[in-house]
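J.: I need the structure of the sequence given here:
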Amino acid sequence: MANISDVFSQLSGRPDRHSIFEDAQGILAGVLIASLGLFFMGKAHLVTSGMAGAAFLLHYASGLSFGLLFFLINLPFYILSFLRMGLAFTLKSFAAVAITSALVDVQSRYLTIGEINPVWAALIGGLLLGFGLLALYRHRASLGGIGILAVYVQDRTRFRAGQVQMAFDAIVLTFAFLAAPLPIVLASVLGAVILNVFVMVNHRSDRYSVLR
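T.: Predicted structure coming up:
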C-alpha cells in the first residue's frame, strides 16, 4: 500500500519530536481518514495495493470480515517492523492497523451508501487513503504490510524495496483480474495509482524535515 520504502528510509534514525498526545491525535485522525477511504473502495468492490488489496481479495472470496482479515495478515510483519524500525514504530503501526480494521467494519453502522461509481470510489478512496497514510507517516507509524517486508528484503538481497512491492502489487492485481470484471479491475488500478502518486508527491523529507 503506497511505496513506503522511501518513507521508512526517511524515518530511520530520526528523533521523535512529537508528544504522546500529538502522536495519539495524529494517528487517530490518520486511521479515521484511511478507514473511510477503504470503506469507499469496499463498497465499489475494488482492490488496492499492498496488504489492504490482499485483504479485499480474501474478503470478496470468503465473505469474512475485511477488518479481521486485514488485521490477521499483517501480524507476521510486526516482527520485521521491530527489527527494521524499532519498538515505537511497531507499536504505533500495530495500533493503527487494529483501529483501522475495526473502523472499516463498523463504518456501515454510521454511513450508508446505496451505490457508488467504481471510478469515483477509486478517486475518493485513493485520495482519502493517501491522506490517512500521510498522517501516519508524519507520526512514525504505518498500516503495516508489504512495505516492511520490501525494506527487509532490500537489506539482505540484491532486490530493491520498490521492486519487491511492485511485484506484490502485480500479484494482487493479477488475482483481481481473475476474480472481478474488467471495469472493476481498471478502477482498482486507477485507485492504486492515485494513492501511490499522492503519497510520492506529498511526502518529501526535504520539504517537511522539521516535522517528525
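J.: Going by C-alpha atoms from here, please, whenever you check contacts or count neighbours.
T.: Fine.
J.: contacting residues around residue 59?
T.: Residues counted as contacts of residue 59 (CA atoms under 8 Å, 6 or more residues apart in numbering) are 65, 66, 69.
J.: From residue 175, how far off is the residue lying closest to the second one once chain neighbours are set aside?
T.: Nearest residue to residue 66, sequence neighbours excluded (CA to CA, 6 or more residues apart in numbering): residue 59, at 5.3 Å. Counting by CA to CA, to the nearest Å, the separation of residue 59 from residue 175 is 13 Å.
J.: Residue 11 too?
T.: Residue 11 is 32 Å from residue 175, by CA to CA.
J.: Also residue 26?
T.: Residue 26 is 34 Å from residue 175, by CA to CA.
J.: How about residue 40?
T.: 20 Å.
J.: if you count what's nearby, which of these two comes out ahead?
T.: Legend: neighbour count by other CA atoms under 10 Å for residue 40 and residue 175, higher for residue 40 (26 against 14).
J.: Okay, and that one sits in which element?
T.: helix 20-43 (DSSP states H and E).
J.: packing partners for that helix?
T.: In terms of contacts (3 or more CA pairs under 8 Å, 6 or more residues apart in numbering; DSSP states H and E), helix 20-43 is packed against helix 87-110, helix 118-138.
J.: Contacts for it, please.
T.: 47, 56, 92, 96-97, 99-101, 103-104, 107, 113, 115-116, 118, 121-122, 124-136, 139, 141.
J.: Also stretch 183-193?
T.: Contacts of stretch 183-193 (CA under 8 Å, 6+ apart): 1-2, 44-49, 118-119, 121-123, 125-126, 173, 176-177.
J.: and with 7 Å instead?
T.: 46, 47, 48, 49, 118, 119, 122, 123, 125, 126, 176, 177 (CA atoms under 7 Å, 6 or more residues apart in numbering).
J.: Next, the second sequence, to be compared with the first:
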Amino acid sequence: MKKILNILLGCFLASVGVILLKHSMIGTGGTAGLSLSASYLLNVPFSLVFFLVNIPFYVFSVLRMGWKFTISSIISVTLLSLMTSVTQWLPAFTLPIWFGAIAGGIIIGLGLSILFKNGSSLGGANILALFLQKRYNINPGKTNFIFDFMVVMSSMYALGITRGLFSILSIAIISKVIGYFKNEYANKDKTVQPKTSTDKFRVTPQIPVTR
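T.: A predicted model of the protein is given here:
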C-alpha cells in the first residue's frame, strides 16, 4: 500500500511540474519533452501524445526490465496522462519562463526520484536510465540529462532559442535532483549493515549467578 501511495505521489509531482512547463511554454527532455513539442506544434493534448509516444518503449522494457517494472511504468504513464489532462479545465495563464524552468525542474526531479525508488518510471529515457543503472551502475541523472539534452536541441524548432535554453536549464535541474537522491539512497544503504547468517543464531551467553 505504501508503494502505491508513493507512486501516486511521484506521478502527482511530475504532473504538476509538466503543467508548470507547459504554461511557461518551455519543454523538457525524454518522451515528455517530445510530447510537449508535439502538443505545441500540432495543438493536441499533451496527455494523449505522451501516452502514445511511450508505447514503443514498453517493448524494450518488457525485454530488459521485466513485466513487473513495465506494468508499473505503464500505470505511472497513464496516471500522469490523466493528471495532466486537468489543464483543459484550468483557467488560461502564463508563467515566466525562468520560474517554469526552475520550479518545474525541481518538482519533476522529485517526482521521478520517488518513482525510481519505488521501482517505476515514466517510460522513455527513464526506462533506459534505470536499465543502465541496474546493469552498469551508471548514474540515472546523467543518462537522463544526455537523452533529454538531445531531445531539447532537436525541439528548438518548436520552442525557439530562448525557450530552448531555458528548457536545457530545466533538464539540468531535473538531472541534479535525481542524482542527489540517488546518492542519498546509496549512502543510506551503506549505513544499514545487513546481519550475517551467524547473527540470527547468536545467543547471548548467560552469566552464572553466584550465591
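J.: of the contacts of stretch 183-193 of structure 1, closest to residue 88 of structure 1?
T.: Nearest to residue 88 of structure 1 among the contacts of stretch 183-193 of structure 1: residue 49, at 25.0 Å, using CA to CA.
J.: Now the counterpart of the closest one in structure 2: closest residue in space, sequence neighbours ignored.
T.: In structure 2, residue 49 of structure 1 lines up with residue 29, judged by TM-score structural alignment. Leaving aside its chain neighbours, residue 29 of structure 2 sits nearest to residue 148 (3.6 Å; criterion: CA to CA, 6+ apart).
J.: Surely the one you found and residue 30 touch.
T.: Yes - the criterion here is CA atoms under 7 Å, and residue 148 of structure 2 meets it with residue 30 at 5.1 Å.
J.: Look at these two and report which has more neighbours.
T.: Counted by other CA under 10 Å, residue 148 of structure 2 and residue 30 do not tie: residue 148 has more neighbours, with 28 against 24.
J.: Please name the nearest non-neighbouring residue to the residue nearest the centre of structure 2.
T.: When CA atoms, centre = their mean is applied to structure 2, the residue found nearest the centroid is residue 112 (2.5 Å). Ranked by CA to CA, 6+ apart and with sequence neighbours excluded, the top spatial neighbour of residue 112 of structure 2 is residue 10, at 6.2 Å.
J.: how many neighbours does the one you found have?
T.: With other CA under 10 Å as criterion, residue 10 of structure 2 counts 28.
J.: how near is it to residue 97 of structure 2?
T.: 23 Å.
J.: Likewise for residue 112 of structure 2?
T.: The value you get for residue 112 of structure 2 to residue 97 of structure 2, if CA to CA is used, is 21 Å.
J.: Show the contacting residues for the residue mapped onto residue 73 of structure 1 from structure 2.
T.: The alignment partner of residue 73 of structure 1 in structure 2, by TM-score structural alignment, is residue 53. Contacts of residue 53 of structure 2 were listed using CA under 7 Å, 6+ apart, and they are residue 31.
J.: Identify the residue of structure 1 aligned to the residue nearest to residue 112 of structure 2.
T.: So residue 10 of structure 2 corresponds to residue 30, using TM-score structural alignment.
J.: cool, residue 44 of structure 2 as well?
T.: By TM-score structural alignment, residue 44 of structure 2 lines up with residue 64.
J.: burial measure for its match, as a count.
T.: Residue 64 of structure 1, neighbours per other CA under 10 Å, totals 13.
J.: related to what we said a few turns ago, what's downstream of the strand or helix carrying the residue nearest to residue 29 of structure 2, the next helix or strand?
T.: When elements are assigned from DSSP H and E, residue 148 of structure 2 belongs to helix 140-154. The helix or strand immediately downstream of helix 140-154 of structure 2 is helix 156-159, counting by DSSP H and E.
J.: buried sites along the next helix or strand after that following helix?
T.: Later in the chain than helix 156-159 of structure 2, the nearest helix or strand by DSSP H and E is helix 161-191. Buried residues in helix 161-191 of structure 2, counted by 16 or more other CA atoms under 10 Å: 163-182.
J.: roughly how far out does helix 161-191 of structure 2 sit from the chain middle?
T.: 10 Å (CA atoms, centre = their mean, to the nearest Å).
J.: Stretch 83-95 of structure 1 too?
T.: Worked out by CA atoms, centre = their mean, stretch 83-95 of structure 1 lies 15 Å from the chain centre.
J.: what do you get for stretch 63-78 of structure 2?
T.: With CA atoms, centre = their mean, you get 13 Å for stretch 63-78 of structure 2.
J.: What of stretch 195-212 of structure 1?
T.: The answer for stretch 195-212 of structure 1 is 15 Å, by CA atoms, centre = their mean.
J.: Now the equivalent of residue 181 of structure 2 over in structure 1. Nearest residue, chain neighbours left out?
T.: For residue 181 of structure 2, the aligned position in structure 1 is residue 202, judged by TM-score structural alignment. Nearest non-adjacent residue to residue 202 of structure 1, counting by CA to CA, 6+ apart: residue 134, 7.9 Å away.
J.: Measure how buried that neighbour is and give me the count.
T.: 24.
J.: before we move on, what about residue 65 of structure 1?
T.: 17.
J.: From residue 135 of structure 1, how far off is it?
T.: If you go by CA to CA, the gap between residue 65 of structure 1 and residue 135 of structure 1 works out to 25 Å.
J.: Pull up the aligned stretch in structure 2 for stretch 128-140 of structure 1.
T.: The aligned range for stretch 128-140 of structure 1 is 107-119, by TM-score structural alignment.
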